[in-house]
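In: Below: sequence and its predicted model.
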Amino acid sequence: MKAAYFITGTDTDAGKTTLAAGFLYAAKQQQLSTLAMKPLASGCEMTKQGLRNSDALALMAQSSIKLAYQAVNPYAFAPPIAPHLAAKEVGLELNVSDLYSAAQVILQEQADLTLIEGAGGWRVPLSNQAFLSDLAIALKLPVILVVGVKLGCINHAVLTAEAIINDGLKLAGWVANGVDANCSYLEENLASLKQLMPAPCLGEVPYLEQASAKAVANYLTLA
């Protein structure tokens, strides 16, 4: 298989980590090696081992190749704010070059399935000059878009898909993730997305009270 993808979302809380963990779990069930990375994360908690991010830990739990935490999440920040602002608070300026080098460490492991998860949506800034999407462009990875299904998701999904394609990357597919338990006209929204999105749907995940990797994997198409 030896496939690597960049995971992005329509916005914050679209469910990128939940879906990434589901893909990794599904791959492991097929006896494939797995590895994932969260290059930067805000809202981390201080532990005896240092700052730790729950999303990065969830990805590590579904990675069959075990690496040190710092390799999986090289940039961890405590404030639950935009990464470039959190970095600024500690006197650090994020740049694509450093993130690219960190990602190469992950990609060189040559897992059967490698996922690199972004933060927030496609155009999350790293600085006044660069965006996190620039990392995906530099890595030349195909992109999987997680669509948080709720009011307004069609606009967010179509615009994000257009941005990914205009940036010269392949949109490998998208996943509909139910983030609103009371989403009105759910089936109609899904039908519109399938008609408008320029890539295949890789899964429809309903709203789940316990969105474990195992539970989510049941709704995904790994192929």
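Out: Okay, I see it.

In: only C-alpha atoms for contact and neighbour calcs from this point on.
Out: Fine.

In: and the residue lying closest to residue 79 once chain neighbours are set aside, how many residues sit next to it?
Out: Once flanking residues are discounted, residue 79 sits nearest to residue 43: 5.0 Å by C-alpha to C-alpha, 6 or more residues apart in numbering. Neighbours of residue 43 under the rule other C-alpha atoms under 10 Å: 19.

In: Please verify my assumption that residue 22 contacts residue 221.
Out: No: if you go by C-alpha atoms under 8 Å, residue 22 and residue 221 don't touch, sitting 10.2 Å apart.

In: neighbour count winner among those two?
Out: Between residue 22 and residue 221, residue 22 has the larger neighbour count (other C-alpha under 10 Å), namely 25 against 13.

In: now the more buried one: how far from residue 212?
Out: 8 Å (C-alpha to C-alpha, to the nearest Å).

In: what does residue 13 give?
Out: Counting by C-alpha to C-alpha, the separation of residue 13 from residue 212 is 15 Å.

In: So which residues make contact with stretch 122-142?
Out: 4-6, 8-11, 82-84, 93-96, 99-100, 118-119, 160, 164, 167-172 (C-alpha atoms under 8 Å, 6 or more residues apart in numbering).

In: Of all the residues in that stretch, which ones are buried?
Out: Buried residues in stretch 122-142, counted by 16 or more other C-alpha atoms under 10 Å: 122-127, 130-137, 139, 141-142.

In: got the residue ranges for the helices in this protein?
Out: 16-29, 54-61, 69-72, 83-89, 96-107, 133-139, 153-166, 186-196, 213-217 (DSSP state H).

In: and among the ones you listed, the most buried is which?
Out: Greatest average neighbour count among these goes to helix 16-29 (a mean of 24), per mean count of other C-alpha atoms under 10 Å.

In: Presented hereafter is structure B, for comparison with structure A:
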Amino acid sequence: MKQGYFITGTDTGVGKTTISCALLQAFAAQGNKVVGMKLIAAGSENGKWLDVEQLLAASNISVTRQHINPYAFDPPVSPHIAAQQTGVGIDLTVIHQTYQKLSSKADIVIVEGAGGFLVPVNQHQTGADLAKLLNLPVILVVGMRLGCLNHALLTAQAIRAAGLTLAGWVANCIDPQMLFLAENIATLEQRLGCPLVGVLPFDKRIDAQENVKYLDVTKLNCYSIG
């Protein structure tokens, strides 16, 4: 049975790509054909979008960058502003069609959203509309730092209000100086109402394959995507 997950975060820069790549590696290790998808990329370096490159490298089926990344913009700003600046309209139908093509080729599709769950993607729609269109269970990446409890709980509330399933969450320890880390994780375990899939320690040297050992994808329930 085919599966897919929509990856969102409590904010931008909390490690969605890191977690997405680790999930791809974990599912690939189970013998699945996997592919990552970066719906909207904003912020290039030397003509490349590093998150797109990382997802492409973590996938194990042959696809092009255009297949996994329908929209890419140079400025590292909100998608709707980046699109305005370049005169491009972000059409969710185009994204949905691209996703369907990928899901026909892979057993597992890991779809990484842009920024946080409610980030605007055009003049009228947000990341929540995109997630609803794809109708995938959501995995929430929580960047563990001061303020993350409120951000995580509000995001979980928004996900459920959109009628989507919060399948699990990952604690990504992005602040090595965070006080009472274990207590904060325990608080979210108690209040989020979904499985803790893993806790990634702060270590910039760890790659996606190394991160796999910190995730337990068996805690995720199986959802059909077609």
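Out: Noted; the coordinates are in hand. Treat the numbers as computed from the prediction; the structure is a model and nothing was measured.

In: I'd like the helices of structure 1 as TSV, with distance to residue 202 of structure 1 appended.
Out: TSV is the format used below for the helices of structure 1 (distance: least, C-alpha to C-alpha, whole Å):
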stretch	distance to residue 202 of structure 1
helix 16-29	10
helix 54-61	19
helix 69-72	25
helix 83-89	28
helix 96-107	23
helix 133-139	20
helix 153-166	14
helix 186-196	11
helix 213-217	11
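
In: In structure 1, point out the residues matching the longest strand seen in structure 2.
Out: As assigned by DSSP state E, the longest strand anywhere in structure 2 is strand 108-116. Against structure 1, the aligned range for strand 108-116 of structure 2 is residues 113-121 (TM-score structural alignment).

In: how long is that stretch end to end?
Out: Stretch 113-121 of structure 1 end-to-end distance (C-alpha to C-alpha) = 22 Å.

In: can you check stretch 86-105 of structure 1 too?
Out: Start-to-end, stretch 86-105 of structure 1 (C-alpha to C-alpha) is 24 Å.

In: And stretch 37-55 of structure 1, by the same measure?
Out: Its start and end residues considered, stretch 37-55 of structure 1 measures 10 Å (C-alpha to C-alpha).

In: What's the match for residue 192 of structure 2 in structure 1?
Out: By TM-score structural alignment, residue 192 of structure 2 lines up with residue 197.

In: is it true that that match touches residue 159?
Out: No: under the criterion of C-alpha under 8 Å, residue 197 of structure 1 is not in contact with residue 159, lying 9.7 Å apart.

In: what residues do those two have in common as contacts?
Out: Contacts common to residue 197 of structure 1 and residue 159, judged by C-alpha under 8 Å, 6+ apart, are absent.

In: related to what we said a few turns ago, quick check: the gap between the match of residue 192 of structure 2 and residue 204 of structure 1.
Out: According to C-alpha to C-alpha, residue 197 of structure 1 and residue 204 of structure 1 sit 14 Å apart.

In: what does stretch 32-42 of structure 1 correspond to over in structure 2?
Out: Mapping stretch 32-42 of structure 1 onto structure 2 (TM-score structural alignment) gives residues 32-42.

In: tell me the contacts of the residue nearest to residue 112 of structure 1 when sequence neighbours are not counted?
Out: Among residues not flanking residue 112 of structure 1 along the chain, residue 2 sits closest, at 4.0 Å (C-alpha to C-alpha, 6+ apart). Contact partners of residue 2 of structure 1, counting by C-alpha under 8 Å, 6+ apart, are 110, 111, 112, 113, 114.

In: Which of these are retained in structure 2?
Out: Among the contacts of residue 2 of structure 1, the contacts conserved in structure 2 (both residues aligned by TM-score structural alignment, their matches' C-alpha atoms under 8 Å) are 111, 112, 113.

In: can I get the residues you listed in JSON lines with neighbour count and distance to residue 88 of structure 1?
Out: Shown next, in JSON lines, are these (neighbours: other C-alpha atoms under 10 Å; distance: C-alpha to C-alpha, whole Å):
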{"residue": "111", "neighbour count": "21", "distance to residue 88 of structure 1": "33"}
{"residue": "112", "neighbour count": "16", "distance to residue 88 of structure 1": "36"}
{"residue": "113", "neighbour count": "22", "distance to residue 88 of structure 1": "33"}
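
In: Which of the residues you listed sits closest to residue 182 of structure 1?
Out: Of all these, residue 113 has the smallest distance to residue 182 of structure 1: 33.6 Å, by C-alpha to C-alpha.

In: I figured the closest one hits residue 21, correct?
Out: No: in this structure residue 113 of structure 1 lies outside contact range of residue 21 using C-alpha under 8 Å: 11.5 Å.

In: In structure 2, what sits opposite residue 163 of structure 1 in the alignment?
Out: Using TM-score structural alignment, the equivalent of residue 163 of structure 1 in structure 2 is residue 158.
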